[in-house]
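Asker: Mind looking at a prediction? Sequence and model below.
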Amino acid sequence: MKKKTKILISILAVMTAALTAGSFWAGNYLVDYALYRADQAPQSANDGKAPVNETYGNEEANKAEEQRLTDLWLDTVVLEKKEIVSEDGLTLRALQYTADPASHRYALVIHGYTSNKEAMQTEARHFSELGYTVITPDNRAHGESDGLYIGMGWLDRKDLLLWIDQVVNQDPDAEIVLYGVSMGGATVMMTAGEVLPSNVKAIIEDCGYTSVYEMFKNQLDYRFGLPEFPFLATADIMTGIRAGYHFKEASAVKQLEKATVPMMFIHGSNDTYVPTKMVYQVYEACPTEKELLVIEGAAHAASADVDPQLYWDSIAAFLGRFLA
């Protein structure tokens, strides 16, 4: 009997070890798939990460017209390359678009997951037309910026504080607006919970998520049909080891509870990538003056394409309340 018990215990121990090793392998794979910079990871690890949006109404025609206007605008502004060094020693790069050198208004425009600063040129144009000098950074592990691991907004919030400091050091009279889409939206929401200089007057987020944990939980089910346990738990451990942060601490909701500046929240009603329900959670968490805009029929990061007139008119009206 004792011999059988020992054999059973040995079998269970081997099975437990195998399951543990397998879950950690899967967790490590998920880090490679989701967080290792796209231009360094194996191709198979990054296929299909970007959402595929269904078009709605005149979306494609709107995008084409916006791009035409942006191409014309680019000939009217001065482009300047900018750099900062992050707290962990990464060189981060940005482009600055200046139409009026005398302006004290600045918009920091933050791109989304696996995107880059050039992808934000249309957004930069709209802020420029409102009188802002626009800075579009490449987030860490994106574009021309250094870094191997995507910060999902949490590491990026500290980087954004440094971009803000650079603007204020160069122009103490600066009036700054933060704007971000998708992961950029999460970045500016997470930044809202930090101690900000009085120069920051308003923050606008478009389709950002409530937390990195909830975002990955949703994607684990949506993309792989996998449960959050044990895969998300082991991925979180490996992210802590490799990238230096944990999913649950990276919470836009918790950061927004500490917000001190006016906030605008935008989301598409048909967003399944970052579910539309998340915008109501972040909106409710914010204690400051705030506005909510849900664009009917828009999928993820497509609100400005579905109804550019409503989108940008609403932003202009919101900013008009808080900037002289």
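Answerer: Okay, I see it.
Asker: drop to CA atoms for contacts and neighbour counts, all remaining ones
Answerer: Fine.
Asker: The nearest residue to Leu160 once chain neighbours are set aside in helix, strand or coil?
Answerer: In space, Leu160 comes closest to Thr191 once its chain neighbours are excluded; the distance is 7.3 Å by CA to CA, 6 or more residues apart in numbering. At Thr191 the chain is in helix, as set by DSSP: H, G, I helix; E, B strand; the rest coil.
Asker: what sits against Thr191?
Answerer: Arg157, Lys158, Leu160, Leu161, Gln255 (CA atoms under 8 Å, 6 or more residues apart in numbering).
Asker: what's around the third one, how many residues?
Answerer: With neighbours defined by other CA atoms under 10 Å, the count for Leu160 comes to 22.
Asker: mind checking how far it is from Asn139?
Answerer: In this view, Leu160 and Asn139 are 9 Å apart by CA to CA, to the nearest Å.
Asker: between the two, what contacts are shared?
Answerer: Joint contacts of Leu160 and Asn139 (CA under 8 Å, 6+ apart) do not exist.
Asker: Serialize the contacts of Thr191 to JSON lines and add fields for secondary structure and distance to Thr288.
Answerer: Shown next, in JSON lines, are the contacts of Thr191 (DSSP: H, G, I helix; E, B strand; the rest coil; distance: CA to CA, whole Å):
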{"residue": "Arg157", "secondary structure": "helix", "distance to Thr288": "19"}
{"residue": "Lys158", "secondary structure": "helix", "distance to Thr288": "21"}
{"residue": "Leu160", "secondary structure": "helix", "distance to Thr288": "20"}
{"residue": "Leu161", "secondary structure": "helix", "distance to Thr288": "20"}
{"residue": "Gln255", "secondary structure": "helix", "distance to Thr288": "12"}
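Asker: adding another structure so you can compare the two:
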Amino acid sequence: MKKIKFIGIMILIYLILGIIATGYLTGDGVFKETMQIVTNKETSIANSPIYLMKKGFDLEAFKSEYTIETIHINSTLDGHMIPADYITANGDKNSDTIVLVHGLWGNRLTVYPMAKMFLEKGYNVIAYDQRSSGDNTALYTTFGYWESHDLGDYVAYLNTLVDEDKSIGIWGTSFGGATVGIYLGSKSANDSVNFAILDCPVSNMRYLISREMEKMNMDLPVNFMMAMGNLVTKAKLGFSYDDTDVNEYIRKTNVPVLIINTKADQITPYFMGEDIYHSISHTNKKIFTVDDSEHANIFYEYNDLYEHNVMTFIKDFE
């Protein structure tokens, strides 16, 4: 009888250990798929000219027309180096300035077309590499959570260079929109930023991850994979999926915000921009929506309308 009881206990222990092992391995797999999405090789600066050429952008003409200084500052969060291009018309940095935040699979050069739009209107531009992108060798991509600190570092850097009467704006697209949205809830943003533009922004990391899990058609339930991934992320990086909810941060902002989105977006669905817009508690906000453009492609497909809405917004709230 004692032997049967002992065997039963051992089986139970093995079952528990098996469940724990399965849970950890599942969570670690989800973690790697979600927190290490891109690499420096995949987002290499060297690949950017091909991307820009496909967009009809003349990189060499841009380089000859503007002064581009590559700079580096250290992250105040973890010390890694954040590379950026500081772009001016004549080298004078004491001017109204826009910080551009690229999306996933991009780098600081992929936002040069947007930089040109702002430069033509008299603004300087800082375009920097987000984590694991371009020349930024920080390991993890955290859906804007840690990235928002890097954006804050560049805003703080700008504050040391421009006079108080100069405007500081921030623009982010897709994944970069999440970076901007989370940063907007900070004291730094509320004290220093004059306006913000979010183009097809990510609002909810949990939704995007669950949708990717569903596409994988694995034998494990999506809810189980999400729960395990969340636990491993919390254990390894110290934050949970819910900590990246842009809507919760942007409620705290007093910065004027323009949301740009499209009803045809299959990557960051239309409702994400709507949710962010409605989460902003003040009235200094606008939303510009098109019906049929693909994700983060409104600038290229509706260029004149895009520029009109952006510049009108800035004029109204700068």
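Answerer: That came through, no problem. All of these numbers come straight from a predicted model, not from anything done at the bench.
Asker: Would you pull the TM-score for this pair?
Answerer: In this superposition the chains share a TM-score of 0.86, using TM-score structural alignment, normalised by the length of the second structure; 304 aligned residues with a CA RMSD of 2.6 Å.
Asker: re the thing from before, weed out the non-buried ones from the contacts of Thr191 of the first structure.
Answerer: Arg157, Lys158, Leu160, Leu161, Gln255 (16 or more other CA atoms under 10 Å).
Asker: now the second structure: which of the contacts of Thr191 of the first structure match?
Answerer: Of the contacts of Thr191 of the first structure, the ones still in contact in the second structure (both residues aligned by TM-score structural alignment, their matches' CA atoms under 8 Å) are Arg157, Lys158, Leu160, Leu161, Gln255.
Asker: what does the first one align to in the second structure?
Answerer: Translated: Arg157 of the first structure. Taking TM-score structural alignment, the alignment pairs Arg157 of the first structure with Ser148 from the second structure.
Asker: give the contact list for its match.
Answerer: Thr179, Val180, Ile182, Tyr183.
Asker: so which of these is the most crowded?
Answerer: Highest count within the contacts of Ser148 of the second structure by other CA under 10 Å belongs to Thr179, 34 neighbours.
Asker: List the contacts of that one.
Answerer: Contacts of Thr179 of the second structure (CA under 8 Å, 6+ apart): Val101, Phe143, Gly144, Tyr145, Glu147, Ser148, Leu151, Gly172.
Asker: where along the stretch 151-300 of the first structure do the helices fall?
Answerer: 154-170, 183-192, 212-219, 231-242, 252-256, 277-285 (DSSP state H, counting those that start in this stretch).
Asker: most packed of those helices?
Answerer: Neighbour counts (mean count of other CA atoms under 10 Å) averaged over each of those peak at helix 183-192, with a mean of 30.
Asker: Average separation of that one from the aligned part of the second structure, please.
Answerer: Taking mean CA distance after the TM-score superposition for the first structure, the mean distance separating helix 183-192 of the first structure from the aligned residues in the second structure is 0.6 Å.
Asker: quick check: that helix aligns to which part of the second structure?
Answerer: Against the second structure, helix 183-192 of the first structure falls on residues 175-184 (TM-score structural alignment).
Asker: if we can go back for a sec, Throw the contacts of Thr179 of the second structure into CSV and include distance to Thr34 of the second structure, thanks.
Answerer: CSV is the format used below for the contacts of Thr179 of the second structure (distance: CA to CA, whole Å):
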residue, distance to Thr34 of the second structure
Val101, 19
Phe143, 9
Gly144, 12
Tyr145, 13
Glu147, 15
Ser148, 17
Leu151, 21
Gly172, 20
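Asker: and the aligned residue in the second structure for Gly240 of the first structure, what does it touch?
Answerer: Using TM-score structural alignment, the partner of Gly240 of the first structure in the second structure is Lys234. Counting by CA under 8 Å, 6+ apart, Lys234 of the second structure touches Ser240.
Asker: Contacts only, for Ala259 of the first structure.
Answerer: Ala192, Gly193, Glu194, Cys286, Pro287, Thr288.
Asker: make it 10 Å
Answerer: Ala259 of the first structure sits next to 189-196, 203, 285-289 when contact means CA atoms under 10 Å, 6 or more residues apart in numbering.
Asker: what's the answer for His246 of the first structure, then?
Answerer: His246 of the first structure touches Trp154, Val212, Tyr213, Ala233, Ala235, Asp236, Ile237, Met238, Thr239, Gly240, counting by CA under 10 Å, 6+ apart.
Asker: check contacts around the third one.
Answerer: Going back to what we said before, that points to Tyr213 of the first structure. Contacts of Tyr213 of the first structure (CA under 10 Å, 6+ apart): Gln219, Glu228, Leu232, Ala233, Asp236, His246, Phe247, Lys248, Glu249, Ala250, Ser251.
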